[in-house]
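[1] coords please:
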Amino acid sequence: MTPTRDQIRQAYVAACLGEIQALKPGNVHRFADGHRMTATQFLDSAEISADPLTDPVLRVGRRIRDAVAVTREHIGTNTNLGILLLCAPLAKAAEHSVPDLRRNTQLVLDAFDRDDARDVFAAITLAQPGGLGSAEKHDVSKEPAVGLLEAMQEVAHRDMIARQYVTGFADIFDIGLSAHATAIARQEGGMWPIVFVYLDFLSRFPDSHIARKHGAATAEKIRTEAETIRARIMEMRDGEEREKLLLAFDTRLKDGGINPGTSADLTVATLFAGNINLVLHNRGVNG
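    Model (predicted):
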């Protein structure tokens, strides 16, 4: 079936809610705020941005720009740029009549043009993400000379969100959804499948947001630490002990001003894709 706009909206808001409910070390979550942001701000951002994100009249770039603008107006800070960059193509892909989200996502990416680039550049400039800086080619403060996909190709080697654009969201479909399914098969309940998605991304790849703000060496150091913690968490069965270990890691990261924001964004996109797939298979967002 083709999801309705309301179903896509619900799938998006549910993904944002699920992610903020999970204990994601270094990121904002219901257990602890951080980086001068609160969990409530993220939840409000999801509701506020859902309408432009799912507007079927708008191109993907315009959805991102309008969603960033309304978030900025109401929240006053950048809470969701990465989330919107990842979820807008998925929302557009969900509107296709053929129930194949991965195929449809690639079709959406292939259709990007310079107008999409112009709107996304404007969204990034408005959001003012930390550590952005300037670029020799395709600087977002300037008029784009190429389409959005080509602009993303220039930075895909150092930015995990751009990498999704040039790989057909391969890490979402192959890694994120797989990590979630594996946790479910292992009979993990509550927030834990989402925690394992987050830890899988954080332990596999140096987080792009950390690298931009603190450098590649710090991003790699956090990746290796996350790898160790993920292995320890998998061996534990006591939820309270798991939480203690993750909260200690959370405190260390936040005390150092380190926010694995890209890993959190990839987690939201994974949950959104999973929710859309549930609707496509007539099971609903809540299964």
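
[2] make it CA atoms for all contacts and neighbour counts henceforth
    OK.

[3] Gln187: what secondary structure?
    coil (DSSP: H, G, I helix; E, B strand; the rest coil).

[4] ok, it to Val166 distance?
    Distance, Gln187 to Val166, by CA to CA, to the nearest Å: 34 Å.

[5] quick one, which of the two is more surrounded?
    Val166 (20 against 11; other CA atoms under 10 Å).

[6] so that one touches Ala156, yeah?
    Yes - judged on CA atoms under 8 Å, Val166 makes contact with Ala156 at a distance of 7.2 Å.

[7] number of nearby residues for the residue lying closest to Ile233 once chain neighbours are set aside?
    Excluding the flanking residues, the one nearest Ile233 by CA to CA, 6 or more residues apart in numbering is Arg242, at 5.9 Å. Arg242 sits with 19 neighbouring residues when counted by other CA under 10 Å.

[8] Name the helix or strand for Arg242, please.
    helix 239-255 (DSSP states H and E).

[9] Run through the neighbouring helices and strands of the first helix or strand past that helix going along the chain.
    Remark: after helix 239-255, the chain's next helix or strand is helix 261-280, criterion DSSP H and E. Judged by 3 or more CA pairs under 8 Å, 6 or more residues apart in numbering; DSSP states H and E, the packing partners of helix 261-280 are helix 5-21, helix 81-94, helix 101-110, helix 160-167, helix 177-185, helix 192-204, helix 208-214.

[10] If we use 6 Å, what do you get?
    Applying 3 or more CA pairs under 6 Å, 6 or more residues apart in numbering; DSSP states H and E, we find helix 261-280 packed against helix 5-21, helix 81-94, helix 192-204, helix 208-214.

[11] To check against the first, give me the structure of this:
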Amino acid sequence: MTGSAQGGLPAATVADLYRAACLAELDALKPGNVHSYAPGHRMVTADFVTSADVSAPPLAEAGARVGRRVRGGVEATIAAVGQNTNLGILLLCAPLARAAEAPGRLSEALSAVLATFDASDSRDVFAAIRRANPGGLGRAERHDVSRDPADDGPVPPLRAAMEEAAPRDRIARAYADGFRDLFAIGLPALADARARGLVPPWTTTAVHLAYLTAVPDSHIARKHGPERAEAVRAQARARLAGLDLAAAPVEALLAYDRALKEAGLNPGTSADFTVATLFLDALLSARGETS
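    Below is the predicted model of the structure:
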């Protein structure tokens, strides 16, 4: 990353940028996911708008640890809309929000955040995951989030628990590899879209499609198996090859959107990473940094 680094951002700014990223993601046509062009999976955009609004204060709470931000955001969301709409978003955005408060380069602050979790982070993140109860979570021999970590003895470090889950979940992998997908897939896709003259919401669609075609979606893998997730990725890559987003191909994308939803396939992790990419980009801009 290049560019000058400024001081940390105030909580109000972080909250505003988080809300804006969540809303921008909803405005974009993201095949298989929930968006303003079409509902899906028994959810509507209004639930996600409310979720963004109520989760912003705990996500941006000044000085709060990552676990507290995630748990607070999930609790506020469940209280407001009665279902899990943003666990993945909060897990990705909470470390970014905490890092955004620190002076110096954001990438260095993020590395420090990921290296300094404590037992409270584990307890709060595990509790948030249990409360949200995401579909297809399954069980694990070690660090199973369906149980209180204290039930298995000493509370495991959060990063160790995420490393355990990394092979099967890209959000967990982000905690283990320094959020590599954001920097290697999301930000480059956003920069390329802008360089091609795209404007929102099509820049956001470009980011979502970059994730959808680059890596198997963890949400699909949890619910339908890793082979199905890889098949969806390969199909998306073939079906969307040569698609010109500058031509605003709404009908072509909606046709694919319907096909995925009729098959019960929701690339929700790709959508979560899309929000996090927009949030990270906005934080970098607000801090005077470039990616």
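
[12] So after superposing, what's the score?
    Aligned and superposed, the two chains score 0.94 in TM-score terms (TM-score structural alignment, normalised by the length of the first structure); 279 aligned residues with a CA RMSD of 1.3 Å.

[13] before we move on, the earlier item: could you list the buried residues of the helix holding Arg242 of the first structure?
    Using 16 or more other CA atoms under 10 Å as the test for burial, helix 239-255 of the first structure gives 242, 246-247, 249-251, 253-254.

[14] what does stretch 21-34 of the first structure give?
    21-29, 32-34.

[15] Next: stretch 107-126 of the second structure.
    Quick answer for stretch 107-126 of the second structure (16+ other CA under 10 Å): 107, 109-111, 113-114, 117-118, 120-126.

[16] Could you single out the nearest of those residues to Leu90 of the second structure?
    Relative to Leu90 of the second structure, the closest of those is Val125; by CA to CA it sits at 10.1 Å.

[17] What is the aligned counterpart of the closest one in the first structure?
    Under the alignment (TM-score structural alignment), Val125 of the second structure maps onto Val120 of the first structure.

[18] if I pick its match, what's in contact with it?
    By CA atoms under 6 Å, 6 or more residues apart in numbering, Val120 of the first structure lies in contact with Gly61.

[19] And it, how far from Val70 of the first structure?
    Val120 of the first structure is 14 Å from Val70 of the first structure, by CA to CA.

[20] Verify the contact between Asn78 of the first structure and Ala127 for me.
    Yes - in this structure Asn78 of the first structure lies within contact range of Ala127 using CA atoms under 6 Å: 5.3 Å.

[21] before we move on, back to that, so which of the helices and strands packed on helix 261-280 of the first structure is nearest Asp55 of the first structure?
    The nearest among these, by CA to CA, is helix 5-21 at 7.6 Å.

[22] other SSEs contacting that closest one?
    Applying 3+ CA pairs under 6 Å, 6+ apart, one finds that helix 5-21 of the first structure contacts helix 261-280.

[23] which residues in the second structure does the helix it packs on match up with?
    Taking TM-score structural alignment as the measure, the second structure aligns residues 268-287 with helix 261-280 of the first structure.

[24] what does stretch 187-199 of the first structure give?
    Under TM-score structural alignment, the match for stretch 187-199 of the first structure is residues 197-209.

[25] what's the spacing between that stretch and its chain's center?
    16 Å (CA atoms, centre = their mean, to the nearest Å).

[26] Return the set of buried residues in that stretch.
    In stretch 197-209 of the second structure, counting by 16+ other CA under 10 Å, buried: 198, 202-209.

[27] export those to JSON lines and tack on distance to Ala282 of the second structure?
    JSON lines is the format used below for those (distance: CA to CA, whole Å):
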{"residue": "Leu198", "distance to Ala282 of the second structure": "17"}
{"residue": "Trp202", "distance to Ala282 of the second structure": "17"}
{"residue": "Thr203", "distance to Ala282 of the second structure": "14"}
{"residue": "Thr204", "distance to Ala282 of the second structure": "13"}
{"residue": "Thr205", "distance to Ala282 of the second structure": "17"}
{"residue": "Ala206", "distance to Ala282 of the second structure": "17"}
{"residue": "Val207", "distance to Ala282 of the second structure": "14"}
{"residue": "His208", "distance to Ala282 of the second structure": "17"}
{"residue": "Leu209", "distance to Ala282 of the second structure": "20"}
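
[28] what range in the first structure matches stretch 73-88 of the second structure?
    Against the first structure, stretch 73-88 of the second structure falls on residues 67-82 (TM-score structural alignment).

[29] re the thing from before, Throw the helices and strands packed on helix 261-280 of the first structure into a markdown table and include distance to Glu235 of the first structure, thanks.
    Shown next, in a markdown table, are those (distance: least, CA to CA, whole Å):
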| stretch | distance to Glu235 of the first structure |
| --- | --- |
| helix 5-21 | 22 |
| helix 81-94 | 31 |
| helix 192-204 | 13 |
| helix 208-214 | 27 |
